[in-house]
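Participant: Give the three-dimensional model of this entry:
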Amino acid sequence: MSVIEINFDGIIGPSHNYAGLSLGNLASARNAGAVSHPRAAALQGIEKMRGNIRLGLRQGIFLPQWRPDSAWLARLGVDVGNADPHIRAAAMSASSMWAANAATVSPASDTADGRTHLTIANLVTMPHRSHEWPQTLAQLRVAFSDARAFAVHDPIPAPFGDEGAANHMRLSQSHDQAGVEVFVYGRSGSAFPARQHVEASKAIARIHGLDPARTLFVQQSEEAIAAGAFHNDVVAVANEHILFAHEQAFADKDRFYADLRAALPAVEIVEVPASAVSLSDAIASYLFNAQLVTLPDGAGMALILPTEAQQVPAVWRWLEGMIAGNGPIRRLVPVDVRQSMANGGGPACLRLRVVADPADIDPRFLVDEARLDGIARIVAGYWPERIAPDDLGDTRLIAQIEQSWLTLVDHLQLSGDLSI
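Facilitator: Got it, this is the predicted structure:
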């Protein structure tokens, strides 16, 4: 088979809840304490994947993580029964569903040794996410175990924060050609903590063996972070030779655009002006937290975006005008991921892009509609219907969450490879 882009979506886990743990994520804070619906959330995510397959795209999955994370609690000297409520909520977090934060990926065409490199994100700036990486690493080492094709790296050490592909973009003439990799970082002292540190980004570029002439390090604007763009993928997204971004996404956009054009002369920049769509409207609608994908058979590109974008008049008006023109983005595909959106994660948050040959990947992590049907049946039969904040310490709920995970892992024939 040939090298293609594969989107790996995180299956939304049975402990999905709204604890408001993510500082700087406005949706997470706004919905803190609300009742969540894990079953509906996971089924929404599965429908998004199903829609991608129907567009002709290749689809992969990552599994939810075992919750509660008893090993992490034990290192804090507590268990789920006697932990403070915010610690218990952190141990129960289902935030690994946002696979864009799983790792940073450099395709084989960009790296010195001709292998695809993946560095697991350490997520150290957020306590509820800082304990995800060991289980993420275990999954990626199974999915990408062929050492001839892949190199899977441990996280960058603390204190240098790394949040994975949510702060990384790759542009190229086509997916299988050498590209330009763009690492976007924040500066300390902004309104909210900088989650992506430039030191981590530079370390990943070195570890992946990237060509310095085709590697850019770009500062995210403080205005964007202060407005709630806690990751770059809330204000910008790239696909092949297209960069789709808000006018206020970057601290020095003129220099960035000039450097990008020098490294990739074929680049086309589609910029949404602040006069048409404000930062607040862009972030409220998650206009840029979309999957920008290349459709098969030369049909151009599609923007897979949350249905919330239709509900913000300025956003939808601008998008309809763009589609009416002769630009590279030819199709809008709204999807319902409201349960994820309520915690601050849109379509792009839910997936990690990997450019590789599917034949080199463990087939248990690749799905078609029939496999999604089987996963959906388990979700419908085992995932909790609702979780209120006071439920997180309920032993019956915890037992249901644990059984849900065991049933799914067994169904996917991964129980022998993924330890708790």
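Participant: hey, let's count contacts and neighbours off CA atoms from now on
Facilitator: Fine.
Participant: most centrally placed residue in this structure?
Facilitator: The centre of the chain sits closest to Ala100, judged by Cα atoms, centre = their mean, with a distance of 1.9 Å.
Participant: That residue: what's it in contact with?
Facilitator: Shown in contact with Ala100 (Cα atoms under 8 Å, 6 or more residues apart in numbering): Gly164, Ala165, Ala166, Ala348, Cys349, Leu350, Arg351, Leu352, Arg353.
Participant: same thing but at 6 Å, please
Facilitator: Ala100 sits next to Ala165, Ala166, Cys349, Arg351, Leu352 when contact means Cα atoms under 6 Å, 6 or more residues apart in numbering.
Participant: Here is the second sequence; please produce its structure so I can put it next to the first one:
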Amino acid sequence: MIREINFDGIVGPSHNYAGLSLGNLAATKHAGETSYPRAAALQGLDKMRANMALGLAQGFFVPLRRPNSDWLAALGADATIDPRLTAAAWSASSMWTANAATVSPAADTADKRCHLTPANLVTMPHRGMEWPEMKAQLEVAFADPAHFTVHDPVPPSFGDEGAANHGRLCEGHDAPGVELFVYGRPGGKFPARQHEQASRAVARLHRLDPERTIFIEQNPEAIEAGAFHNDVVSVANERVLFTHAQAFADQQGAYDAIRAKFPALQVVEVPADAVSLAETIKTYLFNAQLLSLPGEGGGGEMALVIPLESWESAPVRAWLEGMLASNGPIRRVIPVDVRQSMANGGGPACLRLRVAADPATVDPRFLLDDAKADRMTAVIAAHWPEEIETTDLGQESLAKSVTGARAALLDALDLSALL
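Facilitator: Sure thing, here's the model as predicted:
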């Protein structure tokens, strides 16, 4: 049975606040602060457990090898050359699996297989090194060629940041959908990370029907305000597009283009005079998981999993309470604590990659259950560093600790082949 599976990234043991991501206001604001990798990983795991408790299918990806000494060596560098290069080699940013790949379910593709294209992430050096290992995980998790195709990334001339700039509208996760690709124009204060040609290439590689594919320009004002990915200002689920009024360069034109191909569209728009772009980006209201709840308990209702920072914002909470009172399509709001991720610029939606597929076709080692979550918790509690200062990056003792922690997790999950 086709279901939506959310694959969350396990926060790696090298999680730190080096402030490497230009245009990500939270990451730069907290640069140099003490990070808490153990707390970060446990917060992410708690979110996964909570989604499982709602009856949702939950998967995960494991952290990548850090520090990435091979990358430093390819630059003729080591930990003594440049603190920024050292920090990049230690980055735990692969935890944000919304940037791992773009996914088109089998119902949308010409060959009726689910297609996944790893994001090249070339705009930021600390992220551009991720795709080879990420592709390797995708090839293991989605190895069945009867059901999945894993592509190479789009060539690096065109920046691709994955599902963070992609959405899908459909009558149900198992039904054919209309796929939305949101891109930015270069030349602004901050880099537009998703290139139009990258989005178009992914759509062609996935063999999507052009009549059910839409390309939309992100609002340059949103990028300038700190919406470095479109999922900071907009998220789609089944018939619903939950969006800020300033998400797109031509807001009404975007709605018209979508309705022309998906007449069932329901727009839930947050006006700028209710929640400003600045407050939106500060609280990550739209970097939420918009989920269809299964079974009798859900009754087909949608829930919005938001960061605590949104619930604690007076204007955001007022708008959300008004939305719930209006009896619209989003019937529940669930705040979660992912503060360690938020301080680095990633909310609940950043932490997950959505894949509509039959769980029976996925390698079971990447699917979460209570017993596996308990094993993960024990490993994280025993091996993840409690805290890291950015001045610790490059130290041999910490490198051994981080490497050993990852190895312990892979061993516990029977994934040591990924070492």
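Participant: quick one on the thing from earlier: the residue nearest to the centre of the first structure falls within a strand, correct?
Facilitator: No: going by DSSP: H, G, I helix; E, B strand; the rest coil, the assignment for Ala100 of the first structure is helix, not a strand.
Participant: Aligned counterpart of it in the second structure, please.
Facilitator: Residue mapping for Ala100 of the first structure onto the second structure gives Ala98, with TM-score structural alignment as the criterion.
Participant: any idea how far its match is from Leu116 of the second structure?
Facilitator: In this view, Ala98 of the second structure and Leu116 of the second structure are 12 Å apart by Cα to Cα, to the nearest Å.
Participant: can you check Cys350 of the second structure too?
Facilitator: Distance of Cys350 of the second structure to Leu116 of the second structure, computed by Cα to Cα: 17 Å.
Participant: just Ala227 of the second structure next, same as before
Facilitator: In terms of Cα to Cα, Ala227 of the second structure sits 24 Å off from Leu116 of the second structure.
Participant: Also Cys170 of the second structure?
Facilitator: To Leu116 of the second structure, Cys170 of the second structure is 18 Å away according to Cα to Cα.
Participant: Same question for Thr391 of the second structure.
Facilitator: 37 Å.
Participant: more neighbours, the two?
Facilitator: Leu116 (27 against 12; other Cα atoms under 10 Å).
Participant: Alignment lookup: Asn165 of the second structure to the first structure.
Facilitator: Checking TM-score structural alignment: Asn165 of the second structure goes with Asn167.
Participant: so what corresponds to Ile281 of the second structure in the first structure?
Facilitator: Here Ile281 of the second structure is matched to Ile283 in the first structure, going by TM-score structural alignment.
Participant: Can you name the helix or strand that that match falls in?
Facilitator: In the assignment (DSSP states H and E), Ile283 of the first structure maps to helix 279-285.
Participant: how big is the offset of that helix relative to the second structure?
Facilitator: By mean Cα distance after the TM-score superposition for the first structure, the fitted helix 279-285 of the first structure averages 0.7 Å away from its aligned residues in the second structure.
Participant: in terms of contact, does Val182 of the second structure touch Asn165 like I think?
Facilitator: Yes: with contacts counted by Cα atoms under 6 Å, Val182 of the second structure reaches Asn165, the gap being 5.2 Å.
Participant: so where do the helices sit in the stretch 151-300 of the first structure?
Facilitator: Remark: helices assigned in the stretch 151-300 of the first structure by DSSP state H, counting those that start in this stretch are 198-207, 222-226, 253-263, 279-285.
Participant: need the ones you listed in a markdown table with distance to Asn239 of the first structure and mean neighbour count, can you?
Facilitator: A markdown table is the format used below for the helices of the stretch 151-300 of the first structure (distance: least, Cα to Cα, whole Å; neighbours: other Cα atoms under 10 Å):
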| stretch | distance to Asn239 of the first structure | mean neighbour count |
| --- | --- | --- |
| helix 198-207 | 19 | 19 |
| helix 222-226 | 21 | 20 |
| helix 253-263 | 14 | 15 |
| helix 279-285 | 19 | 21 |
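Participant: closest one to Ala19 of the first structure among these?
Facilitator: Of all the helices of the stretch 151-300 of the first structure, helix 279-285 sits nearest to Ala19 of the first structure, with 19.4 Å by Cα to Cα.
Participant: From the contact counts, what lies against the closest one?
Facilitator: Under the contact criterion of 3 or more Cα pairs under 6 Å, 6 or more residues apart in numbering; DSSP states H and E, helix 279-285 of the first structure touches no helix or strand at all.
Participant: Show me how far it is from its chain's centre.
Facilitator: A distance of 18 Å separates the C-alpha centroid of helix 279-285 of the first structure from that of its chain, computed with Cα atoms, centre = their mean, to the nearest Å.
Participant: again, but for stretch 391-399 of the second structure
Facilitator: 27 Å.
Participant: next one: stretch 128-142 of the first structure
Facilitator: Put simply, stretch 128-142 of the first structure sits 14 Å off its chain's centre (Cα atoms, centre = their mean).
Participant: Buried residues, that stretch. List them.
Facilitator: If you call a residue buried by 16 or more other Cα atoms under 10 Å, then stretch 128-142 of the first structure has these buried ones: 128-133, 135-137, 139-142.
Participant: Against Ser326 of the second structure, how distant is the most far-flung residue of the second structure relative to its centre?
Facilitator: Most distant residue from the mean C-alpha position of the second structure: Thr80, 32.1 Å away (Cα atoms, centre = their mean). Per Cα to Cα, Thr80 of the second structure is found 58 Å from Ser326 of the second structure.
Participant: Looking for the alignment partner of Ala178 of the first structure in the second structure.
Facilitator: In the second structure, Ala178 of the first structure lands on Pro176 (TM-score structural alignment).
Participant: In three-state terms, label the residue farthest from the centre of the second structure for me.
Facilitator: Judged by three-state DSSP, the three-state class of Thr80 of the second structure is coil.
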